[in-house]
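**Student:** Sequence first, predicted model second:
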Amino acid sequence: MRLCSFLSGEVAHAGVAGVDDSVLDVTWIVEARGDDLPRTVAGWVELGSAGIDRLRRLCAESSSEHVVGDVGDLTLLAPMGRLARNVICVGANYREHIEESVRAVGEIDVPDAPVYFTKDVRSVCGPFEDISWDPAVSAQLDWEVELAVVIGRAGRNIRPADALGHVFGYAVFNDVSARDVQLSRNQWWKGKSIEGSSPLGPFLVTSDEIADPQDLELTCWVDGVEMQRSTTKLMIHDVAALIADLSRTLTLEPGDVISTGTPAGVGLARTPPQWLVPGSVLESEITGLGRQCNRVVEAGV
């Protein structure tokens, strides 16, 4: 299933998009039935795989009167709204991206183990929301298309062989980065946490719809020009390995988002470097997960 969040008046509703892009209003269905079931996508994620099964039955029992329109007619939000915890991000997880980064900024110390950092929850925005450009904050906004993994079942010391069983679903994420801020410091959090800069969605696609998360194509365009195209096959540390590694030191919980790194093609590594500017249109797509489109606008305009 393709779960989404959309505005109904001024209120966020949970929806499920069909193969024809029509959207069932799950919040409306639950309220009409009076069931003690979640009204939000985040609430369904809390239920894990049992939630996927229950939601599928709920949709099968619904009628066409609960269809609120097509995806393109709705204002889509980030699928889970404001996240409960920071996004866990993985750096340097595609070898070609490491190589281009070395060419751009010099030698990078890449250990054998995964490299982690986080993005503040306030940096996440909707899949079609404008991204604000403020030169007083950063004049070097860069793109990074990534596969986001959403945990649906809690676990600690998870074995790699069991790791994908803890995944609720997958989404498109763009880890938009303020390079001048990021590279002026010894840590990345501030340069990766520009408020409202990083789109998530349009959908949270349940794990049963994705046969192999290591067989997905990622593509990113700026102003219609392809900047990144790669495959998750090329990850250094695959999704299962990342989940297992993270769970050795903390309990992963439903709703945790792990963004698994970006492939080559970022603006920093181009000659000359290329940045997002007012008027730029950023598009990101991953096989089976949908396509997001965000315009960059000048702050205060």
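**Tutor:** Looks like it arrived, so ask away.
**Student:** Please count neighbours and contacts with C-alpha atoms only from this point.
**Tutor:** Noted.
**Student:** thought Val124 was touching Ser177?
**Tutor:** No. If you go by Cα atoms under 8 Å, Val124 and Ser177 don't touch, sitting 11.9 Å apart.
**Student:** hey, where'd the helices end up in this structure?
**Tutor:** Using DSSP state H, the helices of the chain run over 26-33, 41-46, 48-61, 95-105, 179-182, 239-246.
**Student:** Use this one as the comparison:
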Amino acid sequence: MRLVTFDDGKGARVGVLDGDAIRDIGAPDMLGLIAGGAAALEAVRGKLATAPVVTGARLLAPIPRTPKNIFCVGKNYHEHAKEFAGSGFDGGAKEVVPSYPVVFSKPHTAIIANGEPILSAMDPTGGLDYEGELAVVIGQGGRGISKADALAHVFGYTIVNDVTARHMQKRHSQWILGKGLDSFAPMGPAIMTADEAPDPTKLTLTTWLNGERRQHAPLSDLIFDIPTLIEAISAHITLEPGDMIATGTPAGVGIGFNPPKFMQPGDVVRIEVPGIGVLENPVV
């Protein structure tokens, strides 16, 4: 299933995408549905055939406010790690390919929905960049989750654009002030439930800027795969239902060009993961 959060003027609630139509399944919020586990999903499937189609609805971010900051992973594709190391924006890091996952975060105030604008004015330094990423949505939470058990803790998958102000990222070294700005976490359009992708390494991610393909990679290219990321984070931080881990971006970001190709007002960035859909946002 592809689950969405929508608003048709009667308040935000959860629906299921049936083709291009939204079916109202009567769930008030995504976090509550996720916390309900397998039983809640089975109840949704039972309602689906008779769930009414909603008209005039606007998609919101699937999880408009995550339980914690979004966990994000840097330098997690081999080719992107190389292009970042050679870009001059890596803050003097000694390792091209990290020995351990590089984890930072984005606050919920950065989250915007499919179609909503990325605010270029939030970056006064003129270094606005895109990073298409697959994000993991945690279902059953826990601490000390092993790699062997990790995928059983995944509720589903969505798309996140890890928008970045590159000069600010370099200036502050700690990345939250380059990556956590308002509107810098486009998310959506839907959460694809984990049963639709029993082997997430078979998923692919593609990013276009103004119709030009910039990024394309299979998830099998990750340096640290999804079970490794869940194990590494949960070893120290309790994961909760609805927590989100953005798994990293492939090569092809703006700073990978010489000179860099930063986003400008009027640009449109489009990210697709087949099965989840398309996340598209204008830059204003």
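**Tutor:** Yep, that arrived. Just so it is clear, the structure is predicted and the values come from calculations on it, not from any experiment.
**Student:** Select, out of the helices of the first structure, the one closest to Asp142 of the first structure.
**Tutor:** helix 179-182 (6.8 Å; Cα to Cα).
**Student:** how close does that closest one sit to the second structure?
**Tutor:** Superposing on the second structure and averaging over aligned pairs (mean Cα distance after the TM-score superposition for the first structure), helix 179-182 of the first structure comes out at 0.8 Å.
**Student:** quick one: that helix aligns where in the second structure?
**Tutor:** Mapping helix 179-182 of the first structure onto the second structure (TM-score structural alignment) gives residues 166-169.
**Student:** Can you tell me how far the residue in the second structure sticking out farthest from the centre is from Ala43 of the second structure?
**Tutor:** When distances to the mean C-alpha position of the second structure are computed (Cα atoms, centre = their mean), the maximum falls on Thr50, with 30.8 Å. Here the distance between Thr50 of the second structure and Ala43 of the second structure works out to 12 Å (Cα to Cα, to the nearest Å).
**Student:** again, but for Ala113 of the second structure
**Tutor:** Going from Ala113 of the second structure to Ala43 of the second structure by Cα to Cα gives 26 Å.
**Student:** higher neighbour count, the two?
**Tutor:** Ala113 (26 against 12; other Cα atoms under 10 Å).
**Student:** Quick check: closest non-adjacent residue to the more buried one.
**Tutor:** Nearest residue to Ala113 of the second structure, sequence neighbours excluded (Cα to Cα, 6 or more residues apart in numbering): Ala61, at 4.2 Å.
**Student:** and the residue mapped onto that neighbour from the first structure, what does it touch?
**Tutor:** Aligned by TM-score structural alignment, Ala61 of the second structure pairs with Ala78 of the first structure. With contact set as Cα atoms under 8 Å, 6 or more residues apart in numbering, Ala78 of the first structure has these partners: 4-5, 124-127, 199-202.
**Student:** for His166 of the first structure, same thing?
**Tutor:** His166 of the first structure makes contact with 151-155 under the criterion Cα under 8 Å, 6+ apart.
**Student:** again, only using 7 Å
**Tutor:** 151-154 (Cα atoms under 7 Å, 6 or more residues apart in numbering).
**Student:** Now check it against the second structure: what is it aligned to?
**Tutor:** Aligned partner of His166 of the first structure by TM-score structural alignment: His153.
**Student:** Distance from stretch 233-246 of the first structure to the middle of the chain?
**Tutor:** On the basis of Cα atoms, centre = their mean, to the nearest Å, stretch 233-246 of the first structure sits 16 Å off its chain's mean C-alpha point.
**Student:** got it, and stretch 47-67 of the second structure?
**Tutor:** In terms of Cα atoms, centre = their mean, the centre of stretch 47-67 of the second structure is found 18 Å from the chain centre.
**Student:** Tally up the residues packed near the corresponding residue of the second structure for Arg56 of the first structure, please.
**Tutor:** Using TM-score structural alignment as the criterion, Arg56 of the first structure maps onto Arg45 of the second structure. Counted with other Cα under 10 Å, the neighbours of Arg45 of the second structure add up to 14.
**Student:** what sits against Arg45 of the second structure?
**Tutor:** By Cα under 7 Å, 6+ apart, no residues touch Arg45 of the second structure.
**Student:** again with Thr40 of the first structure
**Tutor:** Thr40 of the first structure neighbours (Cα under 7 Å, 6+ apart): 13-14, 27.
**Student:** mind putting the residues you listed in a markdown table, distance to Glu226 of the first structure and neighbour count included?
**Tutor:** Output for the contacts of Thr40 of the first structure, formatted as a markdown table (distance: Cα to Cα, whole Å; neighbours: other Cα atoms under 10 Å):
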| residue | distance to Glu226 of the first structure | neighbour count |
| --- | --- | --- |
| His13 | 33 | 22 |
| Ala14 | 32 | 29 |
| Thr27 | 37 | 20 |
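**Student:** Out of those, which are shared with the second structure?
**Tutor:** Contacts conserved in the second structure for the contacts of Thr40 of the first structure, using both residues aligned by TM-score structural alignment, their matches' Cα atoms under 7 Å: 13-14.
**Student:** Give me the distance between stretch 238-255 of the second structure and the centre of its chain.
**Tutor:** Distance of stretch 238-255 of the second structure from the chain centroid (Cα atoms, centre = their mean) equals 6 Å.
**Student:** if I look at Glu107 of the first structure, how far off is Glu99 of the first structure?
**Tutor:** The gap separating Glu107 of the first structure from Glu99 of the first structure is 9 Å, by Cα to Cα.
**Student:** Neighbour count for the two, which is higher?
**Tutor:** A count of neighbours by other Cα under 10 Å puts Glu99 above the other of Glu107 of the first structure and Glu99, at 16 against 11.
**Student:** Please pull up the equivalent of the more buried one in the second structure.
**Tutor:** Taking TM-score structural alignment for the superposition, Glu99 of the first structure sits opposite Lys82 in the second structure.
**Student:** Then Glu195 of the first structure?
**Tutor:** In the second structure, Glu195 of the first structure lines up with Asp182, judged by TM-score structural alignment.
**Student:** same thing with Ile131 of the first structure?
**Tutor:** Checking TM-score structural alignment: Ile131 of the first structure goes with Ile118.
**Student:** Now for that match, how many residues are close by?
**Tutor:** Ile118 of the second structure is flanked by 25 other residues according to other Cα under 10 Å.
**Student:** wait, it sits on Ser183?
**Tutor:** Yes. The criterion here is Cα atoms under 7 Å, and Ile118 of the second structure meets it with Ser183 at 5.3 Å.
**Student:** Which residues are in contact with the residue lying closest to Gly191 of the first structure once chain neighbours are set aside?
**Tutor:** Leaving out its chain neighbours, the residue that sits closest to Gly191 of the first structure by Cα to Cα, 6+ apart is Gln182, at 4.0 Å. Counting by Cα under 7 Å, 6+ apart, Gln182 of the first structure touches 188, 190-192.
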